[in-house]
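>>> What follows is a predicted protein model with its sequence.
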Amino acid sequence: MFQRTKRTHEQLRSYRYFGPDDLRSFGHRSRQKQSGFGTEEFEGKPVIGILNTWNDLISCHAHFKQRVEDVKRGIWQAGGFPVEVPVMGLSETFMKPTSMYYRNFLAMEAEEVLRTYPIDAAVLMGGCDKTTPALLMGAVTADVPSIFMPGGPMNKTSWRGDQLGSGSDVWKYWAERSAGRLGCEAWCELEDHIAASPGHCMTMGTASTMTSITETMGMSLPGSASVPATHSSHSRMASATGQQAVELAWYNVKPSEIMTADAFDNGITALMAMGGSTNAIVHLMALAGRCQVPLTLERFDQISQTTPVVGNIRPAGKYVMGDFFEAGGLRALLARIADLLKLTAPNVAGSTLADAIKDAEVYDEDVIRPRDSPICENNSLAVLRGNLCPDGAVIKPAAAEKQLHQHRGPAVVFKNYPDLKARIDDPSLALTKDHVIVLQNAGPLGAPGIPEWGMLPIPKYLLEQGVRDMVRISDARMSGTSYGACVLHVAPESFVGGPLAFVQNGDMITLDVTGRTLQLEISDEELASRKAAWKQPEHRFTRGYGKLYFDETTQANIGCDFRFLHADGSTDPEPSIY
């Protein structure tokens, strides 16, 4: 277990609230008794906060009502005192303009909940895309011992004999419907099958990417991220997570001790080997800023170039997360690339990454590929530079048609998403498969919230001709379940005067994934002239959260976090309880 001295109950944070013989502690104890608990149930025991992101509008977390009881069971069994603390849920489906707009809000709430309540350790319950990074960001900033409980992917499902992938097949079949090859009745029938149970997307979208990275970085129990949401072992995993939270409280194991530079390297390596979501880059950059780990976009690219994609999981591959689980799951995948990992990195289980993947086996070598037969040898994700993206942009080569990895074509420009929706299918644009579709004002401030608009639609008349991929460029993000030759996270964004704002119809753009470049083929003088004539759009908000967001949000290349929440080496004092 942990190589340190176990704390006494007088050393627990909660002791300050419940232990002393004074008026304030009398009030704390009496209020717990008001809730029906006896003194022996809470006094002298670690108080374990359960940060639950459940609500009725997050179907991914529909099982969390039961899972929180499973977590509590584990805490009671280990001699702790569980307290459920509901925190903001971030529904990927329903929150507008995007759940990403509120990731930092949840991170702030998690941080303050952990700091201000008598919590000795925390279980962080998440899964749906932005809940995972938000909870980790808040936990490491408060630096209260914490363990993450992943919500798990939804069940495998099929339609008309074909296995479905949530998200990925929505885009696929919508393209077929737009091309006139899928009728309304079939489309409505698909709607009944695409999401078959509680749990997050069963592809290697952002949700499974982030929970798998979290496990690889050591912040959840080994083997936990791959367990499907409705599998009986998920309930057992939740209980074991609660038990381990009690150990973390007694030994005071803090997130900052787990999420080290080595842990980030391991997380990025897993991201590449899984063919994971581009969104992970934004989240890991933000989390590194909270952990005081010096992380750059170039580090992602370095690891990408040396890491094979061995996870044959959609959208880059063939299978879904249920197949991955049955094939051995994340532990098996990590064992397959063990020589690329920092195996001495610690985890919340009190062991190391080497211990976590020891004896892991692959049970299906088409799902988790051998090293000599990967999905692709490297370049799961690529970071681009050039005069169109001086601070970087990203693309997922593994999910794009290979002939588009090197492409030169004329731009067709849309000033914002409503403009795109209104005109993309207009035949008078006369687009061909060689055009480059450019969307402006879809970034962190321009949208706002850098929504998942980056998988820009292909015109219906091209879909009818059989075109299924084109080069598309924006300062937006893309769903982790999406695919295509989509250049994303262009920084600086167009809203703040990044070069993307100055692209005009007909400008030639060159993409070279191998060379890692994205170039707008105009002279520096012409680019400067266009910038001088450009006027920044007005901010949308003058008050409230919107103003805070606009004033403090950074660009995508450094994580879209609030500037004032970046770690600066200082620590906040324990709150006074008087």
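Received, thanks.
>>> When you work out contacts or count neighbours from here on, use the C-alpha atoms and nothing else.
Noted.
>>> can you tell me which strand in this protein is longest?
Looking across the chain with DSSP state E, the single longest strand is strand 406-414.
>>> Show me which residues of it are buried.
Under the neighbour-count criterion of 16 or more other CA atoms under 10 Å, strand 406-414 has 407-414 buried.
>>> now stretch 371-386
Neighbour-count burial for stretch 371-386 [16+ other CA under 10 Å]: 374-386.
>>> Any idea how far that stretch is from the middle of the chain?
20 Å (CA atoms, centre = their mean, to the nearest Å).
>>> for comparison:
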Amino acid sequence: MPQPIAANEPVIIDEKANPYRDCIQGLANQPITVVRLLRDAVNENPVLAKKLAFTLPEIRDVVGRLVENRPRVAIIAGAPDHPAHLLDRPHALMAALRIWEQGGVPFLFHVPVICDGTAQNNIGQSYSLASRNTTATAVNITFEGHSYHAAYVIAGCDKSPSAVVAGLAAADRARAHRGDQAPVWAVFAPAHVLKGGEIPEGTRRLLEKVARDADGAGHDDLGGDIRENMRYILQCTSDEAFAGLLERARLLGLIDGAMERRILDELAAATCDSKGGICAFNGTGNSSRTMLAAFGLTPPALELLTDVPPYDAVASGVDTLFSVFNRPEYAIGNLLKANFANFVRVHNATGSSSNMLLHLPFMMRHAGFDITIDDYQAVRIETPVPEIFAHSLTENRDTYVLAQQMAEGQNRGMESIYRVLADLGVAMDLDAPTILGKSWAERIADLDYPVDLSLGDKSVIRATPVRQRSGVDVITGSFFENCAVKTSGMSDHLLSHFNDHVFIVRYYENEHVCNADFAAPDLVDRLMNTEGVTPELIRAIVTRNGGDVTPDMAVRDMLAQGHLSFAFVIGGQGPQAYGMPEMFSPSQNLRHHRILEASSMLITDGRYSGVTKGACIGHMVPEAFAGGGIGHLRNGDILRLDLTLLTLDWLECDAFLHGQEITGNPTHMPDRKDLFEQRHQRMLTRQLDIAACNVMEHVSDAGRGIVPETVDRRAVHSWR
């Protein structure tokens, strides 16, 4: 059992300001919250409290500590309507006990956490990214308003970890300007990993029958897609794919609506473990876990949990905080600055979420650093890294397994990742500090074997690279400034096949119409009836992409071979237009539609889920609402993607048909003015779907993290 700091050696925060000493109202108001928190901690942990010989304080004990300026530590937890936060309460109460044991003063507050799965493919997605900004503000308001010194954060899923980091970092920057307060210290304890579900045996038999019936009806592509998705662990993401596949089956007459509903309900009921947690796929939730650890903000004992942490692990996290008090070099802003480049390298090496290209500049700009995705790309180019995560949802190598391997001592989590990258010659900043009060070099000095070699192919972390190309790339083009593509989400075949490849645009103003096309039995006819698509254009596209057009070749075969290619463009989804929802549903439907996956890509000014696979380009800047080129595209336009040069260009159609590839920008074409103005009016009308208080006006673009104007303007400090 960890031992508390001796009572005669209390930590006193070194600062001029102490509002609890200098203003009687806070001293009168807050002690009752501390006593109640500790009383709940004792009542709900009677065995632990007895073991610790814990004595409940009285009001005057709290008053004394506040006046002395003992560490005021905010425990920040999430809302229990998100599965990741179901076990936050016992965790938070243990942290409160340890903070008091160590001579500090614990407080507890909660932040809302929007589940991107729950908000998926509905209006909730227009509130999801906005929640990141408002949560950052709420954290900052509470932390500054109640004058806390430090935070013990039970970090959850999706955008909330980045939001909490940003809110605390903003407080750290403001305190540095004021000069009379200590900086902000923080320890992060990511929520435990959710164990993936299994398809019930009866449901599996029903799915197998649908697949057989699809084969028998001449739709073996659908049968194969269903069987492929059955290989995945059962998560909300695989459920989304099943929803698209079963809709295709219903529209083909293979099942009726009642059977479709039955299977979906049975899948939903079997998906989530009752303990909750962060889903086991390597999406934004686990990418955020990786991010916190890579920034040096997470003690190893709290990095990869599969349940409520034991008291010793919680105590180690609290003790870590107490060990760095009055040491400004370990404040959150300094850790962000020192480890920024390290995180970029780790993010790429682990094949993490493309959403982090939004959240990284968001956090850093809140911390006052002038960082955009150009800085991300600069680090990526300066120090290319291989992919060392063999993460798989079909081969028993998900994040839950990674956590089990760490618990068994078969890896050391982030320390193993730093060691592997350093051993591979990647120029990691090993002198960068971490919240443990040690540099990375000190933390990995004794780590001769970063992963247990006996694991072999079972290991999630690999000492030998999985492949050389990894991560997320930033793309530029003739009709926009930048966008993001998750290279790690594309197979080697797709990376090769779509390199220097041309596509025909099919344009949508929302994802629901796109999804309807993907599910339609007459999809091929719809594509051929796209405005601007002519036999001449089809012949030119197929020939340019390396295929042959013969008189008897079916269009379906041209698609299946990947030579007739479409760019499904979903515009008007940007932050100002519609809150930047995830286009996960169409991305899953593309990924699990073998004909489309072989031939086509998605493009949007919205974003994608962190677990997205396939050729999906997002975060396009400027967004359509702001007059960006994506809002001026139309059906039948031609785009050229080059994954070597990292460019996506609009080509003049007439020149292309005559064998020339002349790049241009449709925003410069007079005939597109009316088209855009009509779309913009529809965007304004659609924006009324969102409550006025959550429309994201006066924010920076995606390349600058979508931060409020004032945050963007104050981000002037260099991170180098």
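That came through fine. Predicted, not measured: the structure shown is a model, and the values here were computed from it.
>>> Distance of the residue mapped onto Asp301 of the first structure from the second structure relative to Ile226 of the second structure?
Here Asp301 of the first structure is matched to Gln377 in the second structure, going by TM-score structural alignment. With distances taken as CA to CA, to the nearest Å, Gln377 of the second structure is found 37 Å from Ile226 of the second structure.
>>> Compare those two and say which is more crowded by neighbours.
For Gln377 of the second structure and Ile226, the more surrounded residue by other CA atoms under 10 Å is Ile226, and the numbers stand at 25 against 18.
>>> which ones are touching the more buried one?
Taking CA atoms under 8 Å, 6 or more residues apart in numbering, we find Ile226 of the second structure in contact with 207-208, 211, 242, 245.
>>> Let me know the closest of the residues you listed to Gln681 of the second structure.
If you rank the contacts of Ile226 of the second structure by distance to Gln681 of the second structure using CA to CA, Leu245 comes first, at 34.0 Å.
>>> who's in contact with the counterpart of Asp473 of the second structure in the first structure?
Aligning on TM-score structural alignment places Asp473 of the second structure opposite Ala382 in the first structure. By CA under 8 Å, 6+ apart, Ala382 of the first structure lies in contact with 300-301, 304, 394-397, 513, 516.
>>> Now do the helices in the stretch 301-450 of the second structure.
Here the stretch 301-450 of the second structure has its helices, by DSSP state H, counting those that start in this stretch, at 311-324, 332-349, 356-366, 373-382, 399-407, 414-423, 440-444.
>>> So for Arg60 of the second structure, which of those sits nearest?
helix 311-324 (22.8 Å).
>>> Which elements pack onto that closest one?
With contacts taken as 3 or more CA pairs under 8 Å, 6 or more residues apart in numbering; DSSP states H and E, helix 311-324 of the second structure sits against helix 88-101, strand 150-155, strand 185-190.
>>> where's Thr284 of the second structure relative to Tyr608 of the second structure, distance?
The gap separating Thr284 of the second structure from Tyr608 of the second structure is 10 Å, by CA to CA.
>>> ok, back up a step: buried ones in the helix or strand following the longest strand of the first structure?
Remark: after strand 406-414 of the first structure, the chain's next helix or strand is helix 417-423, criterion DSSP states H and E. Across helix 417-423 of the first structure, burial judged by 16+ other CA under 10 Å covers 417, 420.
>>> Would you mind getting the average deviation of helix 417-423 of the first structure from the second structure?
Its aligned residues in the second structure lie a mean 3.7 Å from helix 417-423 of the first structure after superposition (mean CA distance after the TM-score superposition for the first structure).
>>> Now do the buried residues in the next helix or strand after that helix.
Moving toward the C-terminus from helix 417-423 of the first structure, the next helix or strand (DSSP H and E) is strand 436-439. Neighbour counts over strand 436-439 of the first structure (16+ other CA under 10 Å) mark 436-439 as buried.
>>> cool, and stretch 160-176 of the second structure?
Within stretch 160-176 of the second structure, the residues scored as buried using 16+ other CA under 10 Å are 160-173, 175.
>>> With stretch 513-531 of the second structure instead?
Applying 16+ other CA under 10 Å to stretch 513-531 of the second structure flags 514-515, 517-521, 527 as buried.
>>> rewinding a little: and which of the contacts of Ala382 of the first structure is nearest to Gln555 of the first structure?
Val394 (13.4 Å).
>>> can you map out the strands along the first structure?
47-52, 81-86, 121-126, 146-150, 157-159, 162-164, 382-384, 393-395, 406-414, 436-439, 472-474, 486-487, 508-512, 517-520.
>>> Just say which of the ones you listed is most tucked in.
strand 146-150 (a mean of 32; mean count of other CA atoms under 10 Å).
>>> quick check: angle from that one to strand 47-52?
Calculated by axes from the mean of the first three to the mean of the last three CA atoms, to 10 degrees, strand 146-150 of the first structure forms an angle of 30 degrees with strand 47-52.
>>> Just tell me the aligned range of strand 146-150 of the first structure in the second structure.
So strand 146-150 of the first structure is aligned with residues 186-190, judged by TM-score structural alignment.
>>> Give me the mean deviation of that stretch from the first structure.
Averaged out, stretch 186-190 of the second structure is 1.7 Å away (mean CA distance after the TM-score superposition for the first structure).
>>> quick one on the thing from earlier: Ser239 of the first structure: which of the strands of the first structure is closest?
strand 146-150 (9.7 Å).
>>> Pull the residues that contact the closest one.
121-127, 136, 139, 211, 214, 219-221, 224-225, 238, 241, 244-245, 248, 253-255, 348.
>>> all helices of the stretch 101-250 of the second structure, in order?
Under DSSP H, counting those that start in this stretch, the stretch 101-250 of the second structure gives helices at 125-145, 160-178, 201-216, 220-229, 236-251.
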